[in-house]
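Trainee: below is the sequence, then the predicted model.
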Amino acid sequence: MAGIDLKNVTKIYGNAVVAVDDVSLEIKDGEFMIFLGPSGCGKSTTLRMIGGLESISKGDLLIDGRRMNDVDPAQRDIAIVFQNYALYPHMTVAGNLGFGLKLRGVDRGEIDRRIRAISEMLDIGPLLERKPAQLSGGQRQRVALGRALVREPKAFLLDEPLSNLDAKLRAAMRTELIKLHQKVGTTIIHVTHDQIEAMTMGQRICIMKDGRIVQVGAPLDVYRNPVNTFVAGFLASPPMNLVPGRLDGQIGLDAVTGLAALPIPEALRPGYASHAEKSVTVGLRPEDFHLLPLAGRSAPVSVTAVAIELLGPEVILVAELGGTGGPEIQARMPRDFLARPGETLTLHYDLTQIHLFDPATGNVLVRPRIA
């Protein structure tokens, strides 16, 4: 296993295009780290620099404390699984699994032992004599993972390995990767743009934007305490509702957006008081709207239904906050919820979960953390 340390790492293409900008990150030995962000944010480039497939323009990469900037990829003892699987089409599954070991001069008996162990772990034993063209997408993905596992490397780098799978298989493979990490305990860095993968798989999430790290933390901590509107609007589906408003301090302290006024809980007022009478961006999670009041911690708010999305386990209500003409928001409702477009409803918002952001910078307004 390996600890991986990025120190002020930068990648510049053609002396002009900065793909990764001064990234510093410590990945612990045995950790499951997620790189999350939209296309073009630098997450795959960062992964490729760790693997040695991209050169580092500035900064240092350390693996187990050793500087690796100029070390050949084959000498880093890191296995990479790509989005397109990259299996050799003319080889059988067994041939694909053992090819890298054969090149390294590993004894034939040891190669066979590792192939048997990995094929049993990934349930691909019956496929060993097939070629990639005879496999489904999920089977190819298992073989690609097996080819990485059979090397017993210090770390695994996974570059969006589930993106080509259908929704059901993607969910199953998420579980398999979690179980795999629990078994082998090896450092894993997983690149994805999928928020569900990030929330369910990683021990920590590193969120990137425009080549820079925006926030790093445990999934629930990042979810509950986003540092800015980018994180708040990117993590989770549906994401946090971000609506324009202001802090009204004439009587108490209210977050006012359109015709809706949400009283700031007393525990949060000290953190927000200095922003009274200023514009803010109000952050409201969809799951914090309720049909019934919550004792001592919610406020009623009128909404006008625009549409509903029936998802089976839940219903997503799209509505105008504060009534017709108000900013559009999404709210998670129970599975049996129904509303007609144009219907006026009263929802109850959990005030303890309100977030306020500076509309100029997008940064969160710091507040005490409450349950």
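Mentor: Looks like it came in fine.
Trainee: CA only for contacts and neighbour counts going forward, please
Mentor: OK.
Trainee: for the helix of greatest length in the chain, packing partners?
Mentor: Ranked by residue count under DSSP state H, the longest helix found in the chain is helix 167-184. Secondary-structure packing of helix 167-184 (3 or more C-alpha pairs under 8 Å, 6 or more residues apart in numbering; DSSP states H and E): helix 195-201.
Trainee: contact partners of the helix it packs on?
Mentor: 32, 34-36, 174-175, 177-178, 192, 205, 219-220, 234-237 (C-alpha atoms under 8 Å, 6 or more residues apart in numbering).
Trainee: which strand or helix spans V216?
Mentor: Secondary structure assigned from DSSP states H and E places V216 in strand 212-217.
Trainee: and that strand, what does it pack onto?
Mentor: Helices and strands in packing contact with strand 212-217 are listed as strand 17-27, strand 204-209; criterion 3+ C-alpha pairs under 8 Å, 6+ apart.
Trainee: switch to 10 Å and redo it
Mentor: When contacts are defined as 3 or more C-alpha pairs under 10 Å, 6 or more residues apart in numbering; DSSP states H and E, strand 212-217 sits against strand 17-27, strand 32-36, strand 204-209, helix 219-224, helix 229-234.
Trainee: comparing these, which comes out most buried?
Mentor: Comparing the helices and strands packed on strand 212-217 by mean neighbour count (mean count of other C-alpha atoms under 10 Å), strand 32-36 ranks first with a mean of 26.
Trainee: next, the angle from that strand to helix 167-184.
Mentor: Between the axes of strand 32-36 and helix 167-184, defined by axes from the mean of the first three to the mean of the last three C-alpha atoms, to 10 degrees, the angle is 140 degrees.
Trainee: distance between the helix or strand following strand 32-36 and the chain's centre?
Mentor: From strand 32-36 onward toward the C-terminus, using DSSP H and E, the following helix or strand is helix 43-51. Mean C-alpha position of helix 43-51 versus that of the full chain (C-alpha atoms, centre = their mean, to the nearest Å) differs by 16 Å.
Trainee: for comparison:
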Amino acid sequence: MEIGTVVAQVVLENIYKSFSGRQGEPVAPVAAEPWLTPLGNSGTTATKDKAKRSHATSVLRAINLTIADGEFMVLVGPSGCGKSTLLRLIAGLEELTGGNIYVGDRLVNELPPKERDIAMVFQNYALYPHMTVYENLAFGLRRTKVGSQQSAVSGQRSAVSSQRSAVSSQQSAALTQNSTLKTQNSLTSHLSPHSSLPIWAENLLIETTRKLPKGLRFRSERERSIDQQVRSVAQILQIEPLLNRLPKQLSGGQKQRVALGRAMARNPQVFLMDEPLSNLDAKLRAETRSQIVKLQRQLGTTTIYVTHDQTEAMTMGDRIAVMNAGQIQQIASPLELYNRPANRFVAEFIGSPPMNFLAVQFKAPLLLTHPQFRLTLPEVWADVLKPYDGQTLTLGIRPEHFNISAAAPKNLPVQVELVEALGSETYLALSLVDASVETALLQARIEPDRPVRIGEQLWLSHTPDKIHLFDHEGWAITPKSLT
């Protein structure tokens, strides 16, 4: 069996989703942050008016996203931002309020989940506890009556729907004609492919003889094809020794690989993964994360992966869509998000520890002032900052871009409040010295061999070409040379 040869792009077009509230329950207010303006089209007036009139909670608004063939797209955001709801809409487990979803060349809005050619991996594995690993992998194949038929037509799944229907009709006609010549009775329409037995009789024989020695088990052509698919997937995932075990005999990482295998066995056009690593410990999470990335590259299957962990997002995705309050804030590659965040939310969410923010006053042409320091910006900022003369801006500095330095007007005077020594690096929580207004603690990452004591006063310098500036609405200000 050839796995992962069939891929499809996924297009989300102006997606809206609302959940009905209880009678008398007011409509939930839209988040007030100005940077929550959605990317892409703003949506149809009819959809918006309908949402306003109803007693409903809007969880997704104006989602526009295209996932390319074979791409690994990560949806990341805080809990409650709508990322899992969006995944369930793609899978067909939730009903759209507005918009369109395309998988390949098909509009799938009205299609049930089983007809979307999508496989989903859930957070809680969803394995049948009374079935062995082998039976869990084979269950979906038997339910959909695939086996040898799937491998025969999988190479044609990217053809248009009319071609697929024609092939299906030809196969059905040939099967009916062959069965009529053989039996000429009322069981004809229920015959299994490659067998003169009805499917119900075939399944009965399979179940009855399943626990017998291999040589005595009933094996139809369909079952042999399913067995080939299951063992091929087990070999790829290195779970062949586990095939006869029950789920209760597996570790968390092994269960997750079985769940992935069950999705792979169906050879879908699209994988959907909803926080599949959140139940694993840190070491196992890192191992499984690399296995999923390697597997996806090997198969080349279009994958949409949901997580709230920005480390997973940065290390796994070809591109990342950052979500907040039901809207996409930015879509970019991992390093693009890190180096050029579109707004303050993305800047704070991507990176660990998060970016530090300080309110500063801008004075043309290049001066930033703060009660504790003064900073002259590089020349590349001159043109883009002209409209902001005299305004208050937000200065953003990542913890890794601070350095312990000597006292100077451009450096920040701070006091150490907390030291977190991790061996490979040390994190400091710092407060500004003599701050007239109470501000959040600053975070700095320093080299591990630098001794620091709680209560010690330090001066922090920073890398001038690594700073970020945001306007009063939270949008990033970026020099043209850096865009």
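Mentor: Ah, there it is. Everything numeric here is computed off the predicted structure, so don't read it as measured data.
Trainee: one step back: equivalent range in the second structure for the longest helix of the first structure?
Mentor: For helix 167-184 of the first structure, the aligned range in the second structure is residues 282-299, judged by TM-score structural alignment.
Trainee: can you give me the helices in the stretch 51-200 of the first structure?
Mentor: Secondary structure of the stretch 51-200 of the first structure (DSSP state H, counting those that start in this stretch): helices at 93-103, 108-121, 137-149, 167-184, 195-201.
Trainee: adding mean neighbour count and distance to M49 of the first structure, write those out as CSV.
Mentor: Written out in CSV, the entries for those read as follows (neighbours: other C-alpha atoms under 10 Å; distance: least, C-alpha to C-alpha, whole Å):
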stretch, mean neighbour count, distance to M49 of the first structure
helix 93-103, 20, 21
helix 108-121, 16, 27
helix 137-149, 22, 18
helix 167-184, 14, 22
helix 195-201, 19, 21
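Trainee: ok, now which ones touch the closest residue to G185 of the first structure other than its chain neighbours?
Mentor: The spatially closest residue to G185 of the first structure, leaving aside those adjacent along the chain, is G30, at 5.4 Å (C-alpha to C-alpha, 6 or more residues apart in numbering). Contact analysis of G30 of the first structure by C-alpha atoms under 10 Å, 6 or more residues apart in numbering lists 1-4, 154-155, 181-182, 184-188.
Trainee: map G30 of the first structure across to the second structure for me.
Mentor: When the two structures are superposed using TM-score structural alignment, G30 of the first structure falls opposite G70 in the second structure.
Trainee: tell me which element that match is part of?
Mentor: Take DSSP H and E as the rule and G70 of the second structure turns out to sit in neither a helix nor a strand.
Trainee: same thing with V9 of the first structure?
Mentor: Taking DSSP H and E as the criterion, V9 of the first structure maps to strand 4-13.
Trainee: which one's the longest strand in the first structure?
Mentor: Identified as the longest strand of the first structure according to DSSP state E is strand 298-310.
Trainee: ranges for the helices of the stretch 351-483 of the second structure?
Mentor: Ranges of helices within the stretch 351-483 of the second structure are 382-385, based on DSSP H, counting those that start in this stretch.
Trainee: V20 of the first structure -> the second structure?
Mentor: Checking with TM-score structural alignment, V20 of the first structure has L60 as its match.
Trainee: residues in contact with that match?
Mentor: If a contact means C-alpha under 10 Å, 6+ apart, then L60 of the second structure has 14-19, 81-83, 85-86, 96-98, 323-328 as its contacts.
Trainee: corresponding residue for D248 of the first structure in the second structure?
Mentor: Using TM-score structural alignment as the criterion, D248 of the first structure maps onto K363 of the second structure.
Trainee: neighbours around that match, how many?
Mentor: If you count neighbours by other C-alpha atoms under 10 Å, K363 of the second structure ends up with 17.
Trainee: gap between it and A152 of the second structure?
Mentor: Applying C-alpha to C-alpha, to the nearest Å, one obtains 70 Å for the distance of K363 of the second structure from A152 of the second structure.
Trainee: and S54 of the second structure, by the same measure?
Mentor: With distances defined as C-alpha to C-alpha, the gap from S54 of the second structure to A152 of the second structure amounts to 49 Å.
Trainee: pick the one among the contacts of G30 of the first structure closest to T229 of the first structure.
Mentor: Proximity of these to T229 of the first structure (C-alpha to C-alpha) peaks at I188, which lies at 28.0 Å.
Trainee: what sits against that closest one?
Mentor: Neighbour list for I188 of the first structure: 1-2, 27-34, 78-80, 154-158, 177, 181, 202 [criterion: C-alpha under 10 Å, 6+ apart].
Trainee: ditto for M121 of the first structure
Mentor: Residues touching M121 of the first structure, when contacts are defined by C-alpha under 10 Å, 6+ apart, comprise I115, R142, G146, L180, K183.
Trainee: let's have these in a markdown table, adding distance to H90 of the first structure.
Mentor: Shown next, in a markdown table, are the contacts of M121 of the first structure (distance: C-alpha to C-alpha, whole Å):
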| residue | distance to H90 of the first structure |
| --- | --- |
| I115 | 18 |
| R142 | 18 |
| G146 | 17 |
| L180 | 28 |
| K183 | 31 |
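Trainee: quick check: of those, which lies closest to Y349 of the first structure?
Mentor: The closest of these to Y349 of the first structure turns out to be L180 (C-alpha to C-alpha; 39.9 Å).
Trainee: quick one: the closest one and P89 of the first structure, what's the gap?
Mentor: From L180 of the first structure across to P89 of the first structure, the span is 26 Å (C-alpha to C-alpha).
Trainee: just D350 of the first structure next, same as before
Mentor: Computed with C-alpha to C-alpha, the distance linking D350 of the first structure and P89 of the first structure is 55 Å.
Trainee: of these two, which one has the most company?
Mentor: Neighbours of D350 of the first structure and P89, each counted by other C-alpha under 10 Å, are more numerous for D350; the result is 23 against 12.
Trainee: wait, that one touches L284, no?
Mentor: Yes. Taking contact to mean C-alpha atoms under 10 Å, the distance of 9.1 Å between D350 of the first structure and L284 places them in contact.
Trainee: onto which residues of the first structure does the strand or helix carrying S179 of the second structure map?
Mentor: S179 of the second structure belongs to helix 161-182 when elements are defined using DSSP H and E. Residue correspondence for helix 161-182 of the second structure in the first structure, counting by TM-score structural alignment: none.
Trainee: how about that helix: buried residues?
Mentor: Residues L175, T176, S179 are the ones in helix 161-182 of the second structure that count as buried (16 or more other C-alpha atoms under 10 Å).
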